[in-house]
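Chemist: Predicted coordinates and the sequence they were generated for:
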Amino acid sequence: MTERRDMLADAAIATLAREGMRGLTHRAVDKAASLPEGSCSYYFRTRRSLLQATVERLEEIDTEEFTTGLAPGADLNEIAEAATLLVVHWTTAGRERMLARYELALEANRRPELRELFLKAGARTRALLTALLAAAGTPDPANQARLFAAYLDGLIFDHLAGAGALDLTPGDLQNALLTTLRAFAPDPA
């Protein structure tokens, strides 16, 4: 994406987090980006193209954050530590993006074209996690990556939009994630 398109997609993310799907308009994105009216519609003619750019921007940022600090061949302890940092980040500084993602996830159930984009973005993230788990020696990395991604997503959703009953310190969170990852490891013979 170009710098201007990224700026508009970032403004769409902020608008989704603050106003929800009903508040996401080209005009609202222009305002959030502090750009002249009509800027968003110039780059994204339709709502569909704006939603697509938003999903793509979320995936771009998340992939960058997901891979930062994780070297190929990381062990389960390192994966748990990195996942802890991500969950903490995505429930604090990255909170806005997570709220936007949940708005898009719900909308994707009503819009097949958005669902397709959303599923592709999620598949790429799970592929990264699958590679990490395979390198760490888990016996069924593809299925375990899906389960671990769902676990992380559930933790984040509960913290941001759920009942919030699970209030873990970063240390407790890391221990919980490590326990889950160790359950994926092969049984010592």
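Modeler: Perfect, I can see it now. Residues are numbered from 1 along each chain as shown.

Chemist: alpha carbons only for contacts and neighbour counts from here, please
Modeler: Noted.

Chemist: dump the residue contacts of the closest residue to Met98 other than its chain neighbours.
Modeler: Excluding the flanking residues, the one nearest Met98 by C-alpha to C-alpha, 6 or more residues apart in numbering is Trp90, at 6.6 Å. By C-alpha atoms under 8 Å, 6 or more residues apart in numbering, Trp90 lies in contact with 97-98, 156.

Chemist: Need those in a markdown table (columns: distance to Arg45).
Modeler: As requested, these are arranged in a markdown table below (distance: C-alpha to C-alpha, whole Å):
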| residue | distance to Arg45 |
| --- | --- |
| Arg97 | 23 |
| Met98 | 25 |
| Ile156 | 33 |
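
Chemist: And the strands in the protein, which stretches?
Modeler: Using DSSP state E, the chain contains no strands.

Chemist: center of it - which residue?
Modeler: Asp62 (5.4 Å; C-alpha atoms, centre = their mean).

Chemist: got another, please set it beside the one above:
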Amino acid sequence: MPSRQEVLLDAAIAVIGTQGMRGLTHRAVDAAAGMPAGSTSNYFKTRDALVNAVVARFAARERAAWETIADLVRLRSRAELAAALTAYVHRAVGPDRVMTIARYSVFVEAALRPELQPRLAEAQRAIREWGAQWLRAVGSTAPEAECRQILDQLDGIILHQLAFPDPTLDLGRAIAAAVGRPGRPSSAGANPR
């Protein structure tokens, strides 16, 4: 069961995902959490303290979500990897839309406040390690570089689907192209950044 602080931070993430960083106030978090006025400020005295705690909670939640995926997914082919990532993207732009919007809002905040970057980078490293393991399992010769490129492409697809939804986009086909076809290495492995 989440602690009172975690409930407040999860409510703060929901506020960010529905109202953006500008909407993140102590009062808005109290209301979203269904707690009395002043609850958030009891734990986080300033907005900066709240933002720092939100970033830490967000990074922990993102890492836990990918940890769960990593524990459940056992891939044998690029087609299976593409299918798993397609399911992830469908969730990210559908049922998890609020969390995904919060994710991008947090990333923009980290671009403006570099002190937030280390915690997010730590979670990102863990995600890339899992991705590299999956790619290694399906025969990638450059799994780390390929993982970076695939995740960057997924971020682009997700961001565009959030900002400019295209109901005609075949997500499965777009993601299969990013991952590469079964039996053929992805172009990402041949051109690492």
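Modeler: Received it, and whenever you're ready, just let me know what you need. It should be emphasised that the depicted structure is a prediction, and the values quoted were computed from it without experimental measurement.

Chemist: Got a TM-score for the two of them?
Modeler: For this chain pair, the superposition-based TM-score is 0.83 by TM-score structural alignment, normalised by the length of structure 1; 185 aligned residues with a C-alpha RMSD of 2.6 Å.

Chemist: Okay, the residue nearest to Met98 of structure 1 and Leu155 of structure 1: tell me how far apart.
Modeler: Noted for Trp90 of structure 1: a distance of 10 Å to Leu155 of structure 1, by C-alpha to C-alpha, to the nearest Å.

Chemist: Can you check which helix is longest in structure 1?
Modeler: Longest helix in structure 1, counting residues (DSSP state H): helix 112-135.

Chemist: which residues in structure 2 does that one match up with?
Modeler: Per TM-score structural alignment, the counterpart of helix 112-135 of structure 1 in structure 2 is residues 114-137.

Chemist: residue ranges for the helices of structure 2, please.
Modeler: 4-19, 26-33, 39-43, 47-72, 78-93, 97-112, 117-137, 143-163, 171-179, 187-190.

Chemist: before we move on, back to that, map the residue nearest to Met98 of structure 1 across to structure 2 for me.
Modeler: Per TM-score structural alignment, Trp90 of structure 1 is aligned with Ala92.

Chemist: Roughly how far does its match sit from Ile157 of structure 2?
Modeler: 11 Å.

Chemist: Could you do Ala190 of structure 2 as well?
Modeler: The spacing between Ala190 of structure 2 and Ile157 of structure 2, counted by C-alpha to C-alpha, is 21 Å.

Chemist: higher neighbour count, those two?
Modeler: Set Ala190 of structure 2 next to Ile157 and count neighbours by other C-alpha atoms under 10 Å: Ile157 wins out with 18 against 13.

Chemist: what's near enough to touch whatever residue of structure 1 lines up with the more buried one?
Modeler: Matched by TM-score structural alignment, Ile157 of structure 2 corresponds to Leu155 in structure 1. Residues near Leu155 of structure 1 by C-alpha under 8 Å, 6+ apart: 87, 166.

Chemist: Next one: Leu155 of structure 1 from Glu78 of structure 1, what distance?
Modeler: 19 Å.
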